[in-house]
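Q: Just the structure for this:
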Amino acid sequence: MQGRRYESAYYIAEYAVECAIKACIARQFRRNTIPDKGLVDKTYKHDFEQLLKTAGLFDKLLIDAKANPGLGSSWNVIKDWKPDVRYSTEKTRLDAHDLIDAIENPNDGILQWLARHW
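A: Next up, the predicted model:
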């Protein structure tokens, strides 16, 4: 964000969430075993809700978000992200700041929540 490339910051920050969810999914893979093709196919997505379902965490997130409104707010900020946002020229400094806070917030951030599950 220091270079004022808010669209880029917005776009790239979401990949941290995607990688964290995929780290949770990776726990299902077993060493020296060919993974189920269906599981692999579900992993090659950029849809956070579907990835969380594949990780077995979507319902847990909804329960935790209900108990922690800050986490729920963070989820609402990030949940609709798609890689096509990289073509956006409409993301502002505030958009990028809000998104990064929703990801990194030490109390209510999505990344901290995911870290407890990988």
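Q: For the rest of this, base every contact and every neighbour count on C-alpha atoms.
A: OK.
Q: so how far is L111 from the residue nearest to the spatial centre of the chain?
A: A centroid search over the chain (Cα atoms, centre = their mean) returns V17, at 3.0 Å, as the residue closest to the centre. Taking Cα to Cα, to the nearest Å as the criterion, V17 is separated from L111 by 6 Å.
Q: What of I34?
A: In this structure, I34 and L111 are separated by 29 Å, where distance is defined by Cα to Cα.
Q: Which one of these two is surrounded by more residues?
A: Under the criterion of other Cα atoms under 10 Å, the comparison of I34 against L111 puts L111 first, with 20 against 9.
Q: ok, how many other residues are close to D84?
A: Taking other Cα under 10 Å as the neighbour definition, D84 ends up with a count of 8.
Q: Now do the contacts for it.
A: D84 makes no contacts at all, as judged by Cα atoms under 8 Å, 6 or more residues apart in numbering.
Q: what do you get for Q112?
A: Taking Cα under 8 Å, 6+ apart as the definition, contacts of Q112 comprise I103, E104, N105, P106.
Q: which SSE is it in?
A: When elements are assigned from DSSP states H and E, Q112 belongs to helix 110-115.
Q: try G70
A: The secondary structure element spanning G70 is helix 69-78 (assigned by DSSP H and E).
Q: From the chain's centroid, how far away is whichever helix or strand comes after that helix?
A: Downstream of helix 69-78, the next assigned helix or strand under DSSP H and E is helix 93-104. Taking the mean C-alpha point of helix 93-104 and that of its whole chain, the gap between them comes to 13 Å (Cα atoms, centre = their mean, to the nearest Å).
Q: for comparison, sequence B:
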Amino acid sequence: MNRSQFQALAEERLLDSEALLHAGQWSGAYYLSGYAVECGLKACIAKLTLEHDFPRERAFIEKCYSHDLEKLVGAAGLTKARADDMDANSVLGNNWLVAKDWNEQARYQVWSETQAKKLVDAVTDSKNGVLIWVKTHW
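A: So this is what the prediction gives:
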């Protein structure tokens, strides 16, 4: 996959998560909002590679082919930028604190309305959302 495909997928999964939230499908909304962030971070990683393709070098691949948002932030070279932005903006910082706990195993769990709304809101906040921040780097 390439950068633009990851960007499109992030946008699509974000819309899916919002639709599921409005339909009362909390677990699906929770999972897909985190997955949208994962796709966004992978778009950031792809931006670093030749012709914006996802990396093919084995050592880098091992860092990138992950579902762990923290590892993906590091692979995208965004650890310091995120820390600085979280320090400067407490709302963004709190949103990242919510989102960082998401992982691919969320698809096997049942999530409550409160949990789903908390994550979807942290990801989609129009001013300080996690995906809005990721988009500034993709």
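Q: What's the TM-score once they're superposed?
A: Comparing the two superposed chains by TM-score structural alignment, normalised by the length of the first structure, the resulting TM-score equals 0.91, with 116 aligned residues with a Cα RMSD of 1.5 Å.
Q: What is the longest helix anywhere in the second structure packed up against?
A: Scanning the second structure for the helix with the most residues, using DSSP state H, yields helix 26-47. Contacts defined by 3 or more Cα pairs under 8 Å, 6 or more residues apart in numbering; DSSP states H and E place helix 26-47 of the second structure against helix 3-22, helix 69-75, helix 113-124, helix 130-135.
Q: whereabouts in the first structure does it align?
A: Helix 26-47 of the second structure lines up with residues 6-27 of the first structure when matched by TM-score structural alignment.
Q: can you check stretch 74-92 of the second structure too?
A: Residues 53-71 of the first structure are where stretch 74-92 of the second structure lands when matched by TM-score structural alignment.
Q: Can you point out the buried residues in that stretch?
A: Using 16 or more other Cα atoms under 10 Å as the test for burial, stretch 53-71 of the first structure gives K53, T54, A55, L57, F58, L61, A65, G70, L71.
Q: The helix holding G70 of the first structure: how far from the chain's middle?
A: The offset between the C-alpha centroid of helix 69-78 of the first structure and the centroid of the whole chain comes to 11 Å, using Cα atoms, centre = their mean.
Q: That helix vs helix 48-55, what angle?
A: Between helix 69-78 of the first structure and helix 48-55, the angle formed by their directions is 120 degrees, by axes from the mean of the first three to the mean of the last three Cα atoms, to 10 degrees.
Q: so helix 69-78 of the first structure versus helix 6-26, what angle?
A: Using the same axes, to 10 degrees: helix 69-78 of the first structure against helix 6-26 is 110 degrees.
Q: what's the mean deviation for helix 69-78 of the first structure versus the second structure?
A: Here helix 69-78 of the first structure, set against the second structure after superposition, deviates by a mean of 0.4 Å using mean Cα distance after the TM-score superposition for the first structure.
Q: name the helices or strands packed onto that helix?
A: Partner elements for helix 69-78 of the first structure (3+ Cα pairs under 8 Å, 6+ apart): helix 58-67, helix 93-104, helix 110-115.
Q: Is it possible to get a markdown table of those that adds distance to A23 of the first structure?
A: A markdown table is the format used below for those (distance: least, Cα to Cα, whole Å):
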| stretch | distance to A23 of the first structure |
| --- | --- |
| helix 58-67 | 15 |
| helix 93-104 | 16 |
| helix 110-115 | 9 |
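Q: Select, out of these, the one closest to C24 of the first structure.
A: Using Cα to Cα as the criterion, the shortest distance between C24 of the first structure and these is 7.7 Å, found for helix 110-115.
Q: The closest one aligns to what range in the second structure?
A: Aligned by TM-score structural alignment, helix 110-115 of the first structure falls on residues 130-135 of the second structure.
Q: show me what contacts T49 of the second structure?
A: Here T49 of the second structure is in contact with P55 (criterion: Cα under 8 Å, 6+ apart).
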